[in-house]
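Undergrad: Need the 3D shape of this:
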Amino acid sequence: MTVAPITPLTPGDPQARISAALDGMLRDTPPTPPTLAARPDPLVAAVRAALESAASSQGGLSQLFADLGQALRRSDLPAAARTAIADLLALRTPLHPALGADDIRRAVQTSGLFMEADLAAAPAGGRAAPPGSPAPPPTDIKAALLAVGHELEQWEPPEADAPRQEHPAVQPGAQPAVDGARAFIAPPPPYRGAPTAAQPPAEPSIAADAPAEALAGRLTAETRAAIARQELHQLASLPEARGAERPQESLGPRWLLEIPFATPQGAAIAQFEIAHDMAGGGAGEQVAPAWRVRFSLDVEPLGPVHAQVVLGADGRAAVTLWAERDACAEQLREQSSLLRLALQDAAFAAHVAVYSGAPHRPPPPAAGVLVDRSS
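TA: Next comes the predicted model:
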C-alpha cells in the first residue's frame, strides 16, 4: 500500500472544517460514523481516510535507520538508492555536549513536519538546476524518506536472486523479521495529547547477507511505515477548532514531531510536542502566554528521560525532568543547578524539578479515535 503525501492546506472555511473534524477524531470522543443521510465533507473525508491509512501502517524511524545503515555496507545496492539513503542519514542531528538552541531549531525545521508548507511558500517555479547537474540533496526528512522510497521501488534484484515479490504491508505493532532476525515492535501511533515516546537506537534486523529481494522488500515496507508516521504527526499538528472555552485568538501552534539524533549506538529518535498558548486559560483565568515543550529521549547510559519545559512571557521558566533509571535521576539532580543558572543567564526566573520514574500517562485513546472501526 503506497502512502500518499499530504497536500498543503489553505486558510479559510476548508481549514476550519478539517480542524473541526480532527478535533473530534484526536480527542477522547470518537467521531460519529457518517451516514447516508449526512454525507461527510469531502475534505473531512479525505483527512479521515489519510488518518486511518497512516495509523494502520505507521512505523518508527529507529529501526529503519539501523537497517538502512546495514544496506549501505552492501556492494549490490544501486548507486541512486545509496545516495538517497546517505542523504537521509545525513539529516540526523549529532548528539554531543555542544548541542545548542540553533541545532534544535534547525532539527525542528527539517523534521518533515513542515515539508508541504515550505513547498507552498516557495517562489513559483523556484530556481532550476543547470541541465545535467545532480539534484540538490533533500533538506527535509519527509522529502528524504520519499526519495529513498522511490529509489527502493526502482531497485531490481540481481538475476541470480529469486523474482521480486510484492512488498507485504507493515502491520501495526510489529514488523516481520528477515532470515531469523528479531522482530521490531513499532512505537505507538502519535495523536494529539498523547504522551511523548522515545525510540532508542536499534540493531539491524536484516542479515548482512540477506537476499537482495528480501532486503529491498523490507526496506521499502519500513520506509512506507516511516512516511505514514510522518503523516500522523502532521495530522496531529493541524490547528484546533474554535470552542467556547478556547477562543481562536488564544490558540497558538501545537506541533508534534520527531528528531533523529546520531549517537555512537545508532539513531536515537526523540519525540517532541511544542505548543504556544497565546492568552488566558479560560473560565476567567488569565495567565501569561507561554511556550510549552515536552519531549522524550532514550540513549545509553541514561536510559529513558522525559522533560517538560514551560517558558512564560512573564520571564518565568519551569523545567520538570523524569528519569526512569534511579542512577540517571540522581545524576540529573546533581546537575540541575547548572540548568537553573543557564536559564537565569537567559533572563528567566527558573524552577527545576527532577523525579524518578515516568510522567503520568493518560489512558490510551478509545477505539475509533485513530481508526473508524464502524466502517
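
Undergrad: rest of the way, CA atoms for contacts and neighbours
TA: Fine.

Undergrad: Okay, helices next: where are they in the stretch 51-200 of the chain?
TA: Using DSSP state H, counting those that start in this stretch, the helices of the stretch 51-200 of the chain run over 61-72, 79-89, 101-109, 115-121, 141-154.

Undergrad: Mind naming the longest helix for this structure?
TA: If you go by DSSP state H, the chain has its longest helix at helix 212-236.

Undergrad: before we move on, the earlier item: so which of the helices of the stretch 51-200 of the chain is nearest residue 352?
TA: Residue 352 lies closest to helix 101-109 among the helices of the stretch 51-200 of the chain, at 18.7 Å (CA to CA).

Undergrad: how big is the angle separating that closest one from helix 141-154?
TA: Calculated by axes from the mean of the first three to the mean of the last three CA atoms, to 10 degrees, helix 101-109 forms an angle of 50 degrees with helix 141-154.

Undergrad: and residue 262, what does it touch?
TA: Taking CA atoms under 8 Å, 6 or more residues apart in numbering, we find residue 262 in contact with 92-95, 268.

Undergrad: To compare with the earlier structure, here is another sequence to fold:
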Amino acid sequence: MIIQPTSVAALTWLGAAAGASSEGWRIGSVLSARPLGITEEGLMVLQIGALTVEAEAPGTGTKLPPQFQVRVLSLGAQPQLEILSANSPLDSTVNQALRERLPQQNGYAPLLATVGALSQWAIAKQLPPYLRSALALLEHSMSSPAELTTPDGVRQAINRSGMFLEAQLAQAPASDATTAHDDMKGALLRLVAILKGQPLLGESSDAEVDPPLLYRGVMPQGRLPLPFELANTSEATDFLPRLYADVQSALARLEVAQLQATPAHWLVEIPVQDEDGADVLQLMLKQEQEAEQGWTMGFSLDLPSLGPIAGELHLRGLRLSVRLWALRRETVDRLEQQFDDLRSRVDATGLFLDQLSCQLGLPQAGSSVSAAFLKATV
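TA: Below you'll find the model as predicted:
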C-alpha cells in the first residue's frame, strides 16, 4: 500500500532532502513509521523515521497498524514511499534486489534520445566497431509500428521486451546461442558490459527518477530532447558517459518491473522504432480478483503525430468495455472515426461491446495496484 502526505516539517525535511539526515532517506531504504493522530483538517499525522508528516487518510476500509514500515521509492520535492505489508519479507532476495535497483531506475526515453543521436553516421563512425555492433543489436531488438499491427507481432514484442529473458534462457537448449539475440534486456546487458571498458565514463545521474511502473499505471511517455551540451557536439566520446548512465537506468527499470510482476499482473515497456525516431509503448495486463474471468489491459503511447494516448480495455467473460483518452482534440476525432470499424472487428470475435468511448484529456495518474502514495512536499 502507498499513502500521500500533503506536507512535512519544512526545516527537518529540507535537511533530509539535502542529505543532512543520516537516517536512511535514500531510495530503496526501509523506515519505521507510526500514526500520531489526526489534525483539525482531518489529516493523519505520521512519524516516519525521524520526520513527522501530514497525510490524507487512506481509502475506505484501510486502517494503518500502530507500527508499520515503508520503503523509499523516490526522493526530491515530493518523495514517495511504499507502505509494506506486515507479512512482507524485508530480508528476502526480491526486496534486496529492489532496494539495489530503485535508486538507478528510469525510463527508456533518455536512452532512446541518446541512441538516436549516436545513430547518425558522422558520429557513429567514430565509435569502435564492437560498440557500433552492440548499438545496432539494441535497435534490432526494438519493434516496428508494422509489427505491432497484428496479434502475433504484439506477442513477439512482449516476449522480447526483456521481461521474460531468464525464463526463455532456462527453457532453451544449452546449445542454442540465439535465444537472446533480439531480446531487449539481452541487448542492454551487452551494452553495459562493453561500456564498462570505455574511458571517460561518468556515474549515473543524480536526477530525480519516477517511482516503479506498477505504482504509476500506464502513462504516455514522450520523446526527450538531448541535453544542450550533447545536442551541440559532434564528438562521439562526449556521449559515452550519458549512454552508460542511460543504459544502466533502463536496465534497472526493466529489472524492477520483473521483480514486481506476478502471473496475474505485469506491466511492460516496448521501444518502437520508426523512421524518424523511437517511442515507448506501455502495456499493462491485470487479472481482476473480484471478477471471474475478468481482465484489464491498459496501454499508453505518445506519438509526435497524435500526441499522448491512453486506453483501458475491460474484459468480463464475453463482455468488453473500451475507454480511450487523447490529449489533442484532433486525435479524439481521428480515433472516433475508427469506431465503426472497431465495433465490426469486436463483433467478429464473438464478444459483446458494452462501451466504446474516447475522452479529451488523459486519465488521472495513479497506481495500478491496490495502494496509496506517501508524497511529501515542503
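
Undergrad: Against which helices or strands is the longest helix of structure 1 packed?
TA: helix 42-57, helix 61-72, helix 141-154, strand 251-263 (3 or more CA pairs under 8 Å, 6 or more residues apart in numbering; DSSP states H and E).

Undergrad: Against structure 2, what's the mean shift for it, could you check?
TA: On superposition with structure 2, the mean distance recorded for helix 212-236 of structure 1 (mean CA distance after the TM-score superposition for structure 1) is 1.4 Å.

Undergrad: That helix vs helix 141-154, what angle?
TA: Computed by the same axes, to 10 degrees, the angle between helix 212-236 of structure 1 and helix 141-154 is 150 degrees.

Undergrad: Can you say which of the helices of the stretch 51-200 of structure 1 is packed in most?
TA: Of all those, helix 61-72 has the most neighbours on average by mean count of other CA atoms under 10 Å, namely a mean of 23.

Undergrad: Now do that helix: which elements does it pack against?
TA: helix 79-89, helix 212-236, strand 266-277.

Undergrad: and residue 61 of structure 1, which of those is closest to it?
TA: helix 212-236 (5.9 Å).

Undergrad: Select, out of the helices and strands packed on helix 212-236 of structure 1, the one closest to residue 234 of structure 1.
TA: strand 251-263 (7.3 Å).

Undergrad: The closest one: which residues count as buried?
TA: Neighbour-count burial for strand 251-263 of structure 1 flags 251-252, 254-263 (criterion: 16 or more other CA atoms under 10 Å).

Undergrad: Kindly report the same for stretch 281-291 of structure 2.
TA: So stretch 281-291 of structure 2, judged by 16+ other CA under 10 Å, has buried residues 281-288.

Undergrad: still on that earlier bit, could the helices and strands packed on helix 212-236 of structure 1 go into JSON lines alongside distance to residue 288 of structure 1?
TA: Below are those laid out as JSON lines (distance: least, CA to CA, whole Å):
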{"stretch": "helix 42-57", "distance to residue 288 of structure 1": "34"}
{"stretch": "helix 61-72", "distance to residue 288 of structure 1": "36"}
{"stretch": "helix 141-154", "distance to residue 288 of structure 1": "34"}
{"stretch": "strand 251-263", "distance to residue 288 of structure 1": "13"}
